[in-house]
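Trainee: Quick one, structure for this:
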Amino acid sequence: MTCAVSNVICSIIFGERFDYNDPVFKNLVRIMDENTKLLGSHKVMLYNFFPRIATLLGAHRQTVQNYDELIEYILKRIKHQRQVFDTNAISGFIDAYLLKQEQESAKTEKIFDDENLVCSILDLFEAGTETTSTTLRWSMLLMMKYPEIQTKVQEEIRTQIKQGQLPTVDDRRNMPYTEAVIHEIQRFVNLLPLNVSHKTSNDVYFRGYCIPKGTDVIPFLTSVLYDKTQWETPYEFNPNHFLDEGRKFVKRDAFMPFSAGKRMCVGESLARTELFLFFTGLLQSFTFYPPPGVSREDINLRSDIGFLSFPLPHLLCAKLNY
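Mentor: Here you go, the predicted model:
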């Protein structure tokens, strides 16, 4: 699952897909997977509060080493793309960025510099790889837990998408129940409980308190995604949270798994598109159910908390629908 999702990101960024057995691609996936786990480890969390102990923490050193390796590869790809760059053959995000650089080359203040390009690519990798693949693993677990919801999604798929055709982004507007289920999966699993820390650029006064410039601010998304004043049944998996009385999809203001404001996740649009296409494609082709001897009541929805909320390991069965 992670490889499939990561390859989508690579095709968007680099303009080409990798073979799953390509050693470079396998190393990219390894780095993203390893760093996600390391960032959620207690040692790295300890470093976030006490940076001076960095030299004592092997996990922190490994995280930095992985990022350095990833950045080195990205810089090599940027250099290569610049050498073969053709304004008439824009094939990926890097090419589009280089075109923008060329267009603003006469300006004295440049926003589209290489540093921002590297940071944007890192954001896309992080937002569109491990987070998306983990959400999809949760989706299969939840469909196994709630077969009646899985059946409704599959009925909508059969109604809106012809057999033999793959789902497209345009299908989303005609599939309100599927959209509601995907949004409820994101709300319910609370994938990034503490989101990503930010820093105040100026002194901020909030409810009588002064938050000094340069203060690290950690948004606690759980408080919003499980707010009893915003959700009818916050602790239940309930797609009706995103459906109005006419069974049309409604996006709620309290739905913010990608954070909010100007510094929200840059990869939101990409991640939402990936989730729809992968989730719909999976349920179009397969029906997920528990292995023999396991009832739906036995399926544990507790998460393994780290940087991300990972589902606990489960066995599942998948039956081809046709």
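Trainee: all contacts plus neighbour counts: C-alpha atoms, from now on.
Mentor: Noted.
Trainee: Please, where are all the helices along the stretch 151-300 of the chain?
Mentor: 176-189, 222-225, 268-285 (DSSP state H, counting those that start in this stretch).
Trainee: who wins for proximity to R77 among those helices?
Mentor: helix 268-285 (21.0 Å; Cα to Cα).
Trainee: returning to what we had before: figure out which of the helices of the stretch 151-300 of the chain is closest to F237.
Mentor: F237 sits nearest to helix 176-189 of all the helices of the stretch 151-300 of the chain, at 6.2 Å, using Cα to Cα.
Trainee: ok so, going back, and among the helices of the stretch 151-300 of the chain, the most buried is which?
Mentor: Among those, helix 176-189 has the highest mean neighbour count (mean count of other Cα atoms under 10 Å), at a mean of 23.
Trainee: Tell me which of the helices of the stretch 151-300 of the chain lies nearest to H42.
Mentor: helix 222-225 (19.6 Å).
Trainee: one more to put side by side:
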Amino acid sequence: MDPLGLTTTALLAGVLFLIFLSLWNQRFTRRNLPPGPTPLPLIGNILQVDLKNIAASLSQLAKKYGSIYTIYLGTQRVVVLHGYNILKKTLMDQGDGFMDRGFLPIFEDTFKGQGITFSRGEKWKQNRRFSLMTLRNFGMGKRSIEERVQEEAKCLVEELRKTKGQPTDPTFILACAPCNVICSVLFHDRFKYNDEKFLYLMNLLNENFRLLNSPWIQEKGNPQSKFDLENLTMTGANLFFAGTETTSSTLRYGLLLILQHPEIQAKIHEEIDHVIGHNRVPSIKDRQDMPYTDAVVHEVQRFIDLLPLNVAHAVTRDIQLQQYVLPKGTTIFPLLSPVLWDSKEFPNPDLFDPQHFLDKNGKFKKSDYFIPFSIGKRSCLGEGLARMELFLFFATILQNFTLKSVGNPNEIKNKRGGVTNLPPWYQICFLPR
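Mentor: From the prediction side, this is the model:
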């Protein structure tokens, strides 16, 4: 081709690209959507999101665009909600309009819209009603479930004693305890920690959680039912997934933080000795007399910010929000990090400090900003169980052991930035008290 022909072709290509870019931008600016950075064709705003620290990069965008703004992950529109006030206004005050589950490929490929965590519409409503009814029938919210947690806590202590105070990676043992609680609820039985089926289940749960954190019968005769064997199986899997890895990761992270703050461990030991002693197992009623330990458990959950992005929501219909209109199906990121790390509610939020949950008289202080389980109609189904487990497991471990670090615990760097904030690997010595 002669030079003139090449020049003409290049100019034509340039003009076509500019027309395409103009049409693309018009497509995303003519709607009455919240503001946000202009997306590039096909890739959207991916280049403006740090995949190694997603929550931090979304908070940076909030400084420019405000508490509600729009970004595009590829061609998918996402509205980000940043801060307690906007989360309350949407997930609580307009909860029915924000209770669908957002569409994200990693979750769709894994869960296929089944189960209780990632289902939508009528299927989700039926799943939630079934799960709540079943869990209550199996003891959730009753004295029997506390007794199961206490029994598992004693088994956990016996397993920790077998380490004989030697350096131990606590990952596996701390995961077994909450998993066995779920087993006792669903199967009315627990497993020994070396049971082959139990080990296989633990490996599956651990692999699912690891993949999540990488850069991205019943009623055949009822035509209205959304329940089938696959859906029931996935609901059970959701309970294991949410009830095991999140609690065990919080325990593991919490023990590391206590290692890094020996003065906190000393105060917990003092409170345990005063309230419980060494001759009986801790119970949930002890929590009201142990404000410091309760504050530490809350501060662990606040500080580690386990699910910084929350789980994506979606709007169920066209919704007016402030001066904007969110079209039906829009994916919503109701971020938890900005609430849990709000500097006005929690001064110096980047410091691990139980005083965030204590008043000037040393009494436990509640906070509306404490929402590690999210808020609204899609908040965590197992919040009550998880909070019971965390208090009883922490209290029982520290009643029976002094935690000793291997090396300098402050050299262990906390990892942040993915879909989940997983604790780093470390070893610990459990010295009998």
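Trainee: TM-score for these two?
Mentor: The TM-score (TM-score structural alignment, normalised by the length of the first structure) is 0.74; 258 aligned residues with a Cα RMSD of 2.4 Å.
Trainee: Mind jotting down where the strands sit in the stretch 51-200 of the second structure?
Mentor: Remark: strands assigned in the stretch 51-200 of the second structure by DSSP state E, counting those that start in this stretch are 68-73, 76-81, 100-101.
Trainee: I'd like the distance between the alignment partner in the first structure of D189 of the second structure and C119 of the first structure.
Mentor: Matched across to the first structure, D189 of the second structure falls on E16, judged by TM-score structural alignment. Taking Cα to Cα, to the nearest Å as the measure, E16 of the first structure falls 20 Å from C119 of the first structure.
Trainee: longest single helix anywhere in the first structure?
Mentor: helix 58-83 (DSSP state H).
Trainee: Output the contacting helices and strands for that one.
Mentor: Contacts defined by 3 or more Cα pairs under 8 Å, 6 or more residues apart in numbering; DSSP states H and E place helix 58-83 of the first structure against helix 23-39, helix 42-49, helix 93-103, helix 114-128.
Trainee: between the strands of the stretch 51-200 of the second structure, which one is nearest to K154 of the second structure?
Mentor: Across these, closest to K154 of the second structure is strand 100-101 (Cα to Cα), at 38.0 Å.
Trainee: what's the closest one aligned against in the first structure?
Mentor: Using TM-score structural alignment, strand 100-101 of the second structure finds no match anywhere in the first structure.
Trainee: Repeat that for stretch 364-381 of the second structure.
Mentor: By TM-score structural alignment, stretch 364-381 of the second structure lines up with residues 249-266 in the first structure.
Trainee: Show me what counts as buried in that stretch.
Mentor: F249, A254, F255, M256, P257, F258, S259, C265 (16 or more other Cα atoms under 10 Å).
Trainee: Looking at those residues, which is nearest K76 of the first structure?
Mentor: Distances from K76 of the first structure to those, taken by Cα to Cα, are shortest for C265, at 25.2 Å.
Trainee: give the contact list for that closest one.
Mentor: With contact taken as Cα atoms under 8 Å, 6 or more residues apart in numbering, C265 of the first structure is in contact with D123, A127, F258, S259.
Trainee: Still touching in the second structure? Go through these.
Mentor: Retained in the second structure: F258, S259, out of the contacts of C265 of the first structure (criterion both residues aligned by TM-score structural alignment, their matches' Cα atoms under 8 Å).
Trainee: related to what we said a few turns ago, my guess is the match of D189 of the second structure contacts I9, does it?
Mentor: No. Counting by Cα atoms under 8 Å, I9 is not a contact partner of E16 of the first structure; they are 9.5 Å apart.
Trainee: between those two, which one's more packed in?
Mentor: I9 (25 against 13; other Cα atoms under 10 Å).
Trainee: excluding its backbone neighbours, what's nearest D294 of the second structure?
Mentor: Excluding the flanking residues, the one nearest D294 of the second structure by Cα to Cα, 6 or more residues apart in numbering is R287, at 6.3 Å.
Trainee: swap that for Y235 of the first structure, please
Mentor: Once flanking residues are discounted, Y235 of the first structure sits nearest to Y226: 6.8 Å by Cα to Cα, 6+ apart.
Trainee: Which position in the second structure pairs with the one you found?
Mentor: Aligning on TM-score structural alignment places Y226 of the first structure opposite W341 in the second structure.
Trainee: for that match, what are its contacts?
Mentor: R302, F303, P349, D350.
Trainee: I'd say the third one and P338 touch.
Mentor: No. Using Cα under 8 Å, P349 of the second structure and P338 do not qualify as a contacting pair, with a distance of 10.2 Å.
Trainee: so where in the first structure does stretch 150-165 of the second structure end up aligned?
Mentor: Going by TM-score structural alignment: stretch 150-165 of the second structure matches no residues.
Trainee: Alright, I will stop here.
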